[in-house]
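> Everything below, folded, please.
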Amino acid sequence: MTYPFKFPDTAPPTLSIGRSRQWGLLSATEVHATPGRYPGMVTSDHRLIFYLTPEVPTDCACEGVAQRRIQSPYDFDIVPAGASGFWEDHAPCDMVSVRLAPQLVTSTAEALALPGGRAELAPRLGGRDALVEHIVRALVAEIAAPAPAGRIYADSLATALTTRLLQSFAIVGAAGRQTLSKPQIRRIVDYVETNLDGELSLEALADVAGMSIPHLTTLFRRTMGQSVHAYVMERRVQRARALLLDRRLSIAQVALETGFAHQSHLARWMRRLLGVTPSEVARA
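So this is what the prediction gives:
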């Protein structure tokens, strides 16, 4: 199944850099992107791309994790240091790029006494988190402020953001600890996207990955920063949102097309993940 996206040809894509501010090991920059495909730059910093423009169809990939979605304001992507990928926006998009130096992540992990004394941020596409949103919006306000707040305030925001990312979106463990390989991630993601309208099972996904169910559930959470079930429901909600915005199907039909048992099941998960109802999306 594919999304019903149809877009006209556009001019060459252009990134416009707006206001920026740096506080020690943390920085935030306003970015405007015209429609088009952009290669993801490999950098030595961890990056959090925080989206501000509603209803922008986007294709993106990072280290074998791929996604096609219609993004909502305050969705974000996590691109770990050294990671590669691409993104393609199909409409103009405003975003905030937050960069975290590896030293900040390492020192915060040590302060949190994470298992093994280390942690790595995992790639995450289309994430949503109320606390991350609150912190980044505070950084956006600081960018726009005529005079910066005191360093202690900026340091507190940096610590709070890094702590939250490590607690919710990290691969934690001893050096060399096993994770899913890129081919395994690609096979799982492709299988989920192809079968969102059907009955997905852990047994089938374990077969796709070539491992046992317990092994899959452990490595998936370690690699992707969330459970298999949470990932599948997130993808179903994003697919449902795209179909609702296309307005070709009723809410009940969209629920069935995206693997939900019924319309109320879709509504419950959409409210939980996006904070809106299917009716509100359809009227957007």
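> contacts, neighbours, all on C-alpha from now
OK.
> Return the residues in contact with residue 122.
78-80, 169-171, 223-225 (CA atoms under 8 Å, 6 or more residues apart in numbering).
> can you redo those residues as a markdown table with distance to residue 125?
Below are the contacts of residue 122 laid out as a markdown table (distance: CA to CA, whole Å):
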| residue | distance to residue 125 |
| --- | --- |
| 78 | 7 |
| 79 | 9 |
| 80 | 11 |
| 169 | 11 |
| 170 | 13 |
| 171 | 15 |
| 223 | 13 |
| 224 | 10 |
| 225 | 11 |
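> Select from those residues every entry located in helices.
Applying DSSP state H to these, the entries found in helices are 223-224.
> what about the strands in this protein?
Along the chain, the segments classed as strands by DSSP state E run 15-23, 26-33, 36-40, 46-51, 56-62, 65-71, 76-79, 85-89, 93-100, 119-121, 124-127, 170-172.
> gap between the longest one and the chain center?
If I follow you right, that is strand 15-23. 21 Å (CA atoms, centre = their mean, to the nearest Å).
> Now it: buried residues?
By 16 or more other CA atoms under 10 Å, the buried positions in strand 15-23 come out as 20-21, 23.
> Would you mind measuring from the spatially closest residue to residue 37 that is not a sequence neighbour to residue 217?
In this structure, residue 37 finds its nearest non-sequential neighbour in residue 88, 4.0 Å apart by CA to CA, 6 or more residues apart in numbering. According to CA to CA, to the nearest Å, residue 88 stands 30 Å off from residue 217.
> Ok, residue 138 next?
On the measure of CA to CA, residue 138 and residue 217 end up 35 Å apart.
> neighbour-wise, which of those two wins?
For residue 138 and residue 217, the more surrounded residue by other CA atoms under 10 Å is residue 217, and the numbers stand at 18 against 13.
> so who does the more buried one touch?
Here residue 217 is in contact with 227-228 (CA under 8 Å, 6+ apart).
> and it, how far is that from residue 65?
Relative to residue 65, and taking CA to CA, residue 217 is found at 17 Å.
> next up, for comparison:
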Amino acid sequence: MAEQSFILQEDWLETVQIQMRVFTEAPVDGLTWYEGYSDPCLVVNFNAQLAAFEVEAAGGKGYKGPIVPGDFSFLPPGSTFGGYYKGAHMRYASITFPAESLNPQFADGKPLIMHSDPLIRGLAEALYSQGYRNDPDVILYRESITNALIQHLRLIHLHPSTLDERQPINFNLLENYVQSKLDQKITIAELASIAGTTSQLLQRIVRKQFNQSVYEWVTTMRLRRSLELLRSSNLNLATIALETGFANQSHWTRLFRRQFGITPGKLRQH
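All right, here's what the predicted structure looks like:
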């Protein structure tokens, strides 16, 4: 994918169903690239955190902004993919799926540009970590991981209509995750990945279960936690707002009053 002068290391792995190339690069002065794909290809970011990244695929679908570990793009056969990136050190995988090993619908999927999925990154890194061992147990392990990667990509990202709204969602798991991240930004895509479903399906299921959007559901947990801190701690109001994920005290106060019918300041005085 990149010019040879930027490549510090290139590793290869081939299984029955995939060909995987892992690049370690140092595009310190920036790199513009352009690539075409005859087979379906998955590009997975292992460790790069880049502020300057631009990419565009055939059909004008593109992205401009930062990238973080776990971001990925999927290119169906016949796609072109190009752009610009710059950074001190990065490692990513380019995984091609020979068309004959795939369900035809999978091979005809639409491009996915700069989506995020920690599970895809984890599966790709697991493949890479066992790339040079060839004993029977490791070969079986690689094929199992390859199958899991293909099915996850197909069901969760490319053809979510094959999933059912009746599939169980572990809300206890999701709530525990949200509670552990209340002081941070939490995205719908992130929660969908934890739940093993799609963003669209998660939104429908949460709406059906709680009569709230995912944003409203998470905000309710933030407000309940802020109420607990208000009652059980001596933290000042601005600190409580930040620790429960609100942009500022004013934002928190407005939503708190809407939820509980009283402002945090007046409640603390009681």
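> Give me the TM-score for this pair.
Overlay of the two chains. TM-score (TM-score structural alignment, normalised by the length of the second structure): 0.51; 164 aligned residues with a CA RMSD of 3.5 Å.
> number of nearby residues for residue 109 of the first structure?
Count around residue 109 of the first structure with other CA under 10 Å applied: 23.
> Find the residue closest to residue 49 of the second structure in space, skipping its chain neighbours.
In space, residue 49 of the second structure is closest to residue 68, 4.6 Å off (CA to CA, 6+ apart).
> what's around the residue lying closest to residue 264 of the second structure once chain neighbours are set aside, how many residues?
Nearest residue to residue 264 of the second structure, sequence neighbours excluded (CA to CA, 6+ apart): residue 253, at 6.3 Å. Residue 253 of the second structure has 20 neighbouring residues, counting by other CA under 10 Å.
> what do we get in the second structure for residue 220 of the first structure?
Using TM-score structural alignment, residue 220 of the first structure has no partner in the second structure.
> The stretch 151-270 of the second structure: helices as residue ranges?
171-180, 188-195, 199-210, 214-232, 237-243, 249-260, 264-269 (DSSP state H, counting those that start in this stretch).
> what separates the spatially most central residue of the second structure from residue 19 of the second structure, distance-wise?
In the second structure, the residue lying closest to the centroid (CA atoms, centre = their mean) is residue 116, at 2.1 Å. The gap separating residue 116 of the second structure from residue 19 of the second structure is 22 Å, by CA to CA.
> which position in the second structure aligns with residue 42 of the first structure?
Checking TM-score structural alignment: residue 42 of the first structure goes with residue 36.
> If you could redo that for residue 151 of the first structure, that was the one I meant.
Checking TM-score structural alignment: residue 151 of the first structure goes with residue 139.
> before we move on, back to that, so the residue nearest to residue 37 of the first structure versus residue 136 of the first structure, what's the distance?
Residue 88 of the first structure is 23 Å from residue 136 of the first structure, where distance means CA to CA.
> For these two, indicate the residue with more neighbours.
The neighbour comparison of residue 88 of the first structure against residue 136 (other CA under 10 Å) goes to residue 136, with 22 against 19.
> now residue 44 of the second structure, nearest residue through space, not along the chain?
Closest to residue 44 of the second structure by CA to CA, 6+ apart is residue 72, at 4.4 Å.
> now residue 81 of the second structure
Nearest non-adjacent residue to residue 81 of the second structure (CA to CA, 6+ apart): residue 57, at 4.5 Å.
> so what corresponds to the one you found in the first structure?
Aligned partner of residue 57 of the second structure by TM-score structural alignment: residue 62.
> what's around its match, how many residues?
Count around residue 62 of the first structure with other CA under 10 Å applied: 21.
> same question, residue 128 of the second structure
18.
> which residues sit in contact with the equivalent of it over in the first structure?
Using TM-score structural alignment as the criterion, residue 128 of the second structure maps onto residue 140 of the first structure. Going by CA under 8 Å, 6+ apart, residue 140 of the first structure touches 28, 96.
> Next up, the contacts around the alignment partner in the first structure of the residue nearest to the centre of the second structure.
Here residue 116 of the second structure is matched to residue 128 in the first structure, going by TM-score structural alignment. Taking CA under 8 Å, 6+ apart, we find residue 128 of the first structure in contact with 74-76, 273.
> which two in those are spaced the farthest apart?
Greatest spacing in the contacts of residue 128 of the first structure, by CA to CA: 76 and 273 (13.3 Å).
> If you count surrounding residues, which of those two has more?
Using other CA under 10 Å, the more surrounded residue of residue 76 of the first structure and residue 273 is residue 76, with 24 against 16.
> which one in the second structure is aligned with the more buried one?
In the second structure, residue 76 of the first structure lines up with residue 72, judged by TM-score structural alignment.
> Could you do residue 279 of the first structure as well?
Checking with TM-score structural alignment, residue 279 of the first structure has no match.
> Next, the contact list for residue 279 of the first structure, please.
The contact partners of residue 279 of the first structure, by CA under 8 Å, 6+ apart, come to residue 251.
> roughly how far apart are it and residue 69 of the first structure?
19 Å.
> Give me the mean deviation of stretch 141-151 of the second structure from the first structure.
Following superposition, stretch 141-151 of the second structure is found to deviate from the first structure by 1.4 Å on average (mean CA distance after the TM-score superposition for the first structure).
> Please list the residues outside that stretch that contact it.
With CA under 8 Å, 6+ apart, stretch 141-151 of the second structure has contacts from 15-18, 120, 123-124, 126-127, 130.
> same thing but at 6 Å, please
residue 127 (CA atoms under 6 Å, 6 or more residues apart in numbering).
> ok, the equivalent of residue 13 of the second structure over in the first structure - contacts?
Correspondence of residue 13 of the second structure to the first structure, assessed by TM-score structural alignment: residue 21. By CA under 6 Å, 6+ apart, the contact list for residue 21 of the first structure reads 27-28, 143.
> Can you tell me which of the residues you listed is closest to residue 106 of the first structure?
residue 27 (16.7 Å).
> Same question for stretch 75-95 of the second structure: list its buried residues.
75-77, 79-87, 89-95.
> Kindly report the same for stretch 229-236 of the first structure.
Neighbour-count burial for stretch 229-236 of the first structure [16+ other CA under 10 Å]: 231-236.
> next one: stretch 47-65 of the first structure
Those buried within stretch 47-65 of the first structure under the rule 16+ other CA under 10 Å are 47-53, 55-65.
> Just the terminal-to-terminal distance for that stretch.
16 Å.
> Tell me which residue of the second structure matches up with residue 87 of the first structure.
By TM-score structural alignment, residue 87 of the first structure lines up with residue 83.
> For residue 31 of the second structure, see how far away its match is.
Relative to residue 31 of the second structure, and taking CA to CA, residue 83 of the second structure is found at 8 Å.
> Done for today, thanks.
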